[in-house]
Structure formats: structure tokens, C-alpha cells
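Asks: everything below, folded, please.
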Amino acid sequence: ATAVLLSAAKSSAQRTESAPVSPAADLLRRMADGELTAALAVPAATLPGAAFPSAVRVAGSADGGMTKLRGTIPAVADALPADVLLVPADGVPNALFLVEATAPGVHRIPVTSLDMTRQLCDVTLDGAPARQLAVGQAAEAAAEAGLLAGATVLAAEEVGLAQRCLDMTVAYLKERHQFARPIGSFQALKHRLADLWTMITQARAASRYAAACLADGDPDAPVAVALAKSACGDAAIAAAQECVQMHGGIGFTWEHPAHLYLKRAKASSVLFGTPGAHRAALATLVNLPGPDA
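Replies: Next comes the predicted model:
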């Protein structure tokens, strides 16, 4: 949400020092002060570079220069605890709107998620009042900035998850004994851990490069983010699966936390696009010909 508002604020028309602060800039200040939280109201699996979301449409005007919005957005991440929603809406032209989460006509229905630690909900707008933040190309750029930033941060989280699973597994293999020796001394397990360490190291490099590109405004950011999200998603799933497997019987029990890491890894791999979707996008971004070319 912060990246969306930064982009929207930058795209605001030039103003003098005496002109009022833009809604996007004011919202950024309130978020920085901790007064409220915001969520970008798009489906959680939306891929950066995808078409501008069209689930919500402009349904008319309301009092006070507000606009009415109508539509349903499925599986929105972190919309339940948010104070305001940043809603891309289909119109002539397309625009990005600010909607108060408790406004009339706003309905949030919790959705059961594989990852119990990340809340999802369906958001329905039934003539909900909204204030315009950006319009046209500025709105599309703001939504894309939010998706790129979200995918980049999530890739970094996936690297942390993968590293945590590796650390837990190594510690367990040093403690668990079979045939009077630590099972971590078995060559087959050593090789699996070495492969996993290599995979995580490569994913971490991709994640750091994506973050650097995004921070510097590098035009290579879309390519770097697609690479990072695909590599980090695969690494997180592989590490969580190995964590469950190498913990043996205890790794399959509810009492052990291994299943929580696996659920988070699986769910995170879908958010902002699956690794496969990002690889397909990467091929397009770098102009890689398809198998039939």
C-alpha cells in the first residue's frame, strides 16, 4: 500500500507551496504516523505486470465529490484489519480510489486460507463512497508499483522462511541418533542439505538484487522481481518440505511447527503470482522465444 501511495503522490499535478496536500500524500503521512493501515484491494494472486484490475466499476457519483464503486474482489490479503482500502476501479479512464473500510456499502467476508497466519477476505463494494487518488496512467503505474513492491517483500520473506527451515533441520539432524550416530552424519542427508543450502543462497542473491533495483528505481526491476519471486518461492517450498521429511515421524504431527512453515511456504508461493507464472512473465520480459518459435 505504501508503494501505491508513493507512486500516486509523485504523479499528482504540480502545485505551489500554498496548495492543499494531495489525498495520497496526506494518507502516506497518516500511515507513517501510525494513525491507520491500508491494503491494496486486488486478489492476492495478482501478478505484477497483469492487466489493470477490472473487478470493481465506477457506479456513479456521490455527495461531497465522492464516487460510488460496485463490485467484488476475491481473496484480498490483509483487508480485514485495514482501516482503508486502495481500490483500482474500471472506468473511463481507469482510476485508483480510497475507500474507508467501515463506509456504507463495504462488506468484508473472511476466507479460509491454507496459511492461518495470513488473513484473506472477499471485499464487496455495493455503491460504496470512494475518493479518487490517481487516474489513467498514473493509477495503473501506482497499482503496478504496489504489486512489484509486494512481490519483492514477499520474496525476501520466503528466503527467511527457507533459511529458518534449514536451520531447524540441521539442528535436529545433529541431535537425532540412529545406529549410535547422529543422522546428520549420513551422506544421503548431507547431500540433500547441501543442495538446499545452495538453492537458498541463490534465492537470497536474487531477492537482494530485486530489492536493490526497486529501491533505486532501476528499469530492470520487473525482471529482477520476476526472477526473485520464482526462485524464492521454489526455495521456500523445498526447504519446508525437507524440514517435514527430515524430522521423520514428529515432522508430520500437528504439535511440531514444521507444518506451519510448509503451509506458509505453499500459500506465499501463490501470492503475487506462482513461481511458474513469474517464469513465464520473465520469458516475455527478456524476449525469450517459446518452444514453438
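Asks: make it CA atoms for all contacts and neighbour counts henceforth
Replies: Noted.
Asks: can you count the residues close to Asp218?
Replies: Using other C-alpha atoms under 10 Å, Asp218 has 12 other residues around it.
Asks: and for the one 10 residues further on?
Replies: Number of residues near Ala228 (other C-alpha under 10 Å) recorded here: 32.
Asks: for it, which residues are in contact?
Replies: Neighbouring residues of Ala228 by C-alpha atoms under 8 Å, 6 or more residues apart in numbering: 152, 155, 203, 206-207, 210.
Asks: what is the nearest of those to Pro275?
Replies: For the contacts of Ala228, the closest approach to Pro275 (C-alpha to C-alpha) belongs to Ala155, at 10.5 Å.
Asks: can you check which helix is longest in this protein?
Replies: Looking across the chain with DSSP state H, the single longest helix is helix 137-175.
Asks: so what does that one touch, helix or strand wise?
Replies: Other elements packing on helix 137-175 under the criterion 3 or more C-alpha pairs under 8 Å, 6 or more residues apart in numbering; DSSP states H and E are helix 2-10, strand 95-100, strand 181-182, helix 187-216, helix 221-246, helix 258-270.
Asks: who are the neighbours in contact with Ala211?
Replies: 152-153, 225.
Asks: could you also give me the structure for this second sequence? I'd like to compare it with the first:
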Amino acid sequence: MTAPTQPADRSQAHPAAQAHPAAQVRPAAPDLLYSDVEDDLRAAVRDLLADRCPPGAVLTRVEGEQPYDPELWRLLAAELGLAGLLVPEEQGGQGATAREVAVVLEELGGAVVPTPFLGSAVLATSALLRCDLADEAVAGLLGRLAAGTTTAALAVPLSAAPGGDFPATVRADAEGRLTGRVTSVADTPGAGVLVVPAVGPDGPGLYEVAAADASVGVEPFSSLDLTRPLADVSFAGSTARPLPSADAPAALDAALLTAAGLLASEQLGVAQWCLDETVRYLGQRHQFGRVVGSFQSLKHRLADLWLEVVSARAAARAAADALATGSPDAPVAVAVAQSYAAGVAVHAAEEAVQLHGGIGMTWEHPAHLYLKRAKADEIALGTPGRHRATLATLVELPPPN
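Replies: Now for the predicted structure:
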């Protein structure tokens, strides 16, 4: 009798899976339920957003010149401590996990809040956490980010996906000066610090650059999603401080993997709001003497959408739990979540616009903000097709055509 084939060691398929000490142990089934702590965190964030960031305020904000509400960010970052959720307590953070961050992103996605949370508290912070935490520069920057006194942006295109090559568009000379250009960087307008992947004389590395440096060019442009500003960033001999890391490509890839997995929770929040708001509207709207939501064809569409949202929640929670526990299956869970949740968010937003009828097509109704966020998130941190191809490789299946 032939011995059964052993499952592939997926920790070898993706470098980020080896970054966590717990990656050597095969975990139990993921915990998809929310804990009491996570429920309390959700309630606190939701109450604050309902009070300070209703849809009308978001529409007003995106029409202005300032991308974020500084007072709202102060309350989120400093008062609630959300900016330092992933930062260890030794560096002034909360010492939480990806599960708590996922809950926050659900709520931020459900309100399409213009904040630098994804760019600063997730992307940049995750890259810094893979650097040498004993280094004074790294520890100091993490402490400032956790306190909310500054924000950071990871200088990679928003479309960058985990598993790709280390970017080579920025070069560092022997004195640490940076030259080059990065396009479509998220949350750069308003950031105080840029964490820049660059190739230097000794190979790939991460560098800290003050965004206010005169040699740094930040060129914002109008993107589809007005609630997440993008900018092209250029460096012309910019003074930079190297951030010591044993493996800069692995640190960058781990940050992209973490952000991609947690982005699924933001997409879940977008989809859940669209479903809830559409159900509410159809339960109030009357046509031909009947409540519109009583029409059988609309019930079927909403039921199908509800099933998609429930499935997206399971995928997003599995990805967050895998990242939180350092599971060797985290790359698989992230690829599954991004392959599925992105499409669900877009479908939910499209249904919301269509089923709201004429009002759903107006600027005054926030449905268009959710559709734009969903479409922008669909290409952020890797398209669904890219993640499906990655998933096929991880589980040793032929890639999709």
C-alpha cells in the first residue's frame, strides 16, 4: 500500500509565513467568532463614527482640500488607541492582534471614513514591526505612530501585491540619499514620515524619510476613491535614515500580506453597509401601493447578496485569525479572502446604487462613495485574479486561465 501523500508545507511557499515564531506549529481551525473585547471595540468605534463622521460629513470632507479630519483622527488614534493596535506595549502601543485591527477596518469601511488608518497603522506599521525593534530609530518611530502624533505611509503603489519582487524604482547611494519615484502611494497627503523600500549599495533596504523634506515631491491626484487620497512621490537626493532589518524584502512582503488580509475586512464593512442600507430603503419605499421590498424578485436578489456577505465575513475572519496567530496557512487564507471579498463588495455596492433607484445615482446619496471605495479596493494590494493565481500556486493547482 502506498503511503498517503503528506500535505505541502505552505510555510515554504510564502516568506511572510515564516516571519512569526508560531509558524512552526500547525494551528487548529480558525476562530471566526468575535470575542467580547472585539465587540466592545466595535461598539466604541461605531459610536464615535456615528457622532463625528455621518455620510454628510464624509461628502463634505471629500469636496474639500484637506483629506482627513484632524480631530477625528486624533480621537481614533490617541483617544481610542487605534493607531497603535499592532504596536507592542514596549513601544507604546496596545499589543493587540490582526483580529482587533480587522474589526476596526470593518467599521471604517462601513462608514468609508477618510483616515490614514490603512496606510499608517497597518501598512507602514507592519513593515516597521519586521525591523529591529531594539534600534532607537525604529522604536521611536513606532512610538510616535502608536501615539498618533504622526502618521506614516509605506512608499509602494497601492496596487502592490504580496509575493512580488522588491521594488527597484528608488535607489539609495552610499550616504543614504534616495533618488527615484513611486506612483499611486496611499495616504501620503498629510503623512509626516515615509517608509521607503529602496535598493542601496548593500542590496534592498527600508529607509525613513521626512515627508516635509524639500527634496521630496508629493503630487496628489484625483483618484476614483475620493476617501483614500493617492499621490505620486519622488525623491531627488532625499536624506534618509536606514531602518535596520535582517531581511527587508521579507519585511515588505509581510506588511503587504498583512494589509491584503485585513483589507478584506474593510471590504466586508463596505458590503455590509450596502446590504443593510438597501434593505432599510426597500422596506420604506412604496410603489404601486406596496412596499418595494415585498416584491419577490427583489427578495431573491437581497437573499443572494446576504449569502455572499456572510461568506465574505467567514473568509475575512479566517484571514484575520490566521494573521493574528501566525498560522503557516496565512498566505492561503489571505488569498482566499481577497479573491472573494473584493467581488462581494463591488456587487453589494452595485446593487445598492441600482436598488435605490434614481436617488442612488445622485451625488447627495453616499452610495457612490461605497461603489468607488469597493472598485478601488478591488485593485488595491493585488487584484482578485492575482490572488487566485497565488492561491493556485500555494495549494499546488494549475493557475486559472
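Asks: where does the TM-score land?
Replies: Scored against TM-score structural alignment, normalised by the length of structure 1, the superposed chains reach a TM-score of 0.91; 277 aligned residues with a C-alpha RMSD of 1.5 Å.
Asks: show the subsequent helix or strand relative to the longest helix of structure 1.
Replies: strand 177-178 (DSSP states H and E).
Asks: what span of structure 2 is that following strand aligned with?
Replies: Under TM-score structural alignment, strand 177-178 of structure 1 corresponds to residues 286-287 of structure 2.
Asks: picking that back up, what's the most buried one of the helices and strands packed on helix 137-175 of structure 1?
Replies: Comparing these on average neighbours per residue, with mean count of other C-alpha atoms under 10 Å, the densest one is helix 221-246 at a mean of 25.
Asks: following superposition onto structure 2, what is the mean distance for it?
Replies: Here helix 221-246 of structure 1, set against structure 2 after superposition, deviates by a mean of 0.8 Å using mean C-alpha distance after the TM-score superposition for structure 1.
Asks: in structure 2, what residues pair with that helix?
Replies: By TM-score structural alignment, helix 221-246 of structure 1 lines up with residues 330-355 in structure 2.
Asks: tell me roughly how far the match of strand 177-178 of structure 1 lies from structure 1 on average.
Replies: Using mean C-alpha distance after the TM-score superposition for structure 1, the mean distance for stretch 286-287 of structure 2 is 1.5 Å.
Asks: other residues contacting that stretch?
Replies: By C-alpha under 8 Å, 6+ apart, the residues outside stretch 286-287 of structure 2 that reach it are Val292.
Asks: repeat for stretch 158-168 of structure 1
Replies: 193, 196-197, 200, 203-204, 207, 232-233, 235-240, 243, 258, 261, 265, 268.
Asks: rewinding a little: what angle sits between the longest helix of structure 1 and helix 258-270?
Replies: 150 degrees (axes from the mean of the first three to the mean of the last three C-alpha atoms, to 10 degrees).
Asks: does Gln338 of structure 2 touch Ala264 like I think?
Replies: Yes: assessed by C-alpha atoms under 8 Å, Gln338 of structure 2 is found in contact with Ala264 at 5.8 Å.
Asks: in contact with the spatially most central residue of structure 2, which residues?
Replies: By C-alpha atoms, centre = their mean, structure 2 has its centre lying nearest to Leu263, at 3.6 Å. Contacts for Leu263 of structure 2 (C-alpha under 8 Å, 6+ apart) come out as 102, 105, 338, 377.
Asks: can you check Pro275 of structure 1 too?
Replies: Neighbouring residues of Pro275 of structure 1 by C-alpha under 8 Å, 6+ apart: 229-231, 233-234, 269.
Asks: identify the residue of structure 2 aligned to it.
Replies: Using TM-score structural alignment, Pro275 of structure 1 lines up with Pro384 in structure 2.
Asks: point me to the helix or strand that includes Pro197 of structure 2.
Replies: Per DSSP H and E: strand 193-200 holds Pro197 of structure 2.
Asks: list the helices and strands that strand packs on?
Replies: Contact here means 3+ C-alpha pairs under 8 Å, 6+ apart; on that basis strand 193-200 of structure 2 packs against strand 152-154, strand 170-172, strand 203-210.
Asks: identify the residues contacting stretch 374-383 of structure 2?
Replies: Contacts to stretch 374-383 of structure 2, defined as C-alpha under 8 Å, 6+ apart, come from residues 158-162, 224-225, 256, 259-260, 263, 267, 270, 338-339, 342-343, 345-346, 349, 384.
Asks: quick check: Gln163 of structure 1 vs Ala203 of structure 1, distance?
Replies: According to C-alpha to C-alpha, to the nearest Å, Gln163 of structure 1 and Ala203 of structure 1 sit 10 Å apart.
Asks: same thing with Phe272 of structure 1?
Replies: For Phe272 of structure 1 relative to Ala203 of structure 1 (C-alpha to C-alpha), the value is 17 Å.
Asks: ok, Ala194 of structure 1 next?
Replies: Noted for Ala194 of structure 1: a distance of 14 Å to Ala203 of structure 1, by C-alpha to C-alpha.
Asks: next: Asp167 of structure 1.
Replies: 16 Å.
Asks: and for Arg192 of structure 1?
Replies: Taken as C-alpha to C-alpha, the span from Arg192 of structure 1 to Ala203 of structure 1 is 17 Å.
Asks: what of Leu166 of structure 1?
Replies: Leu166 of structure 1 sits 14 Å away from Ala203 of structure 1, taking C-alpha to C-alpha as the criterion.
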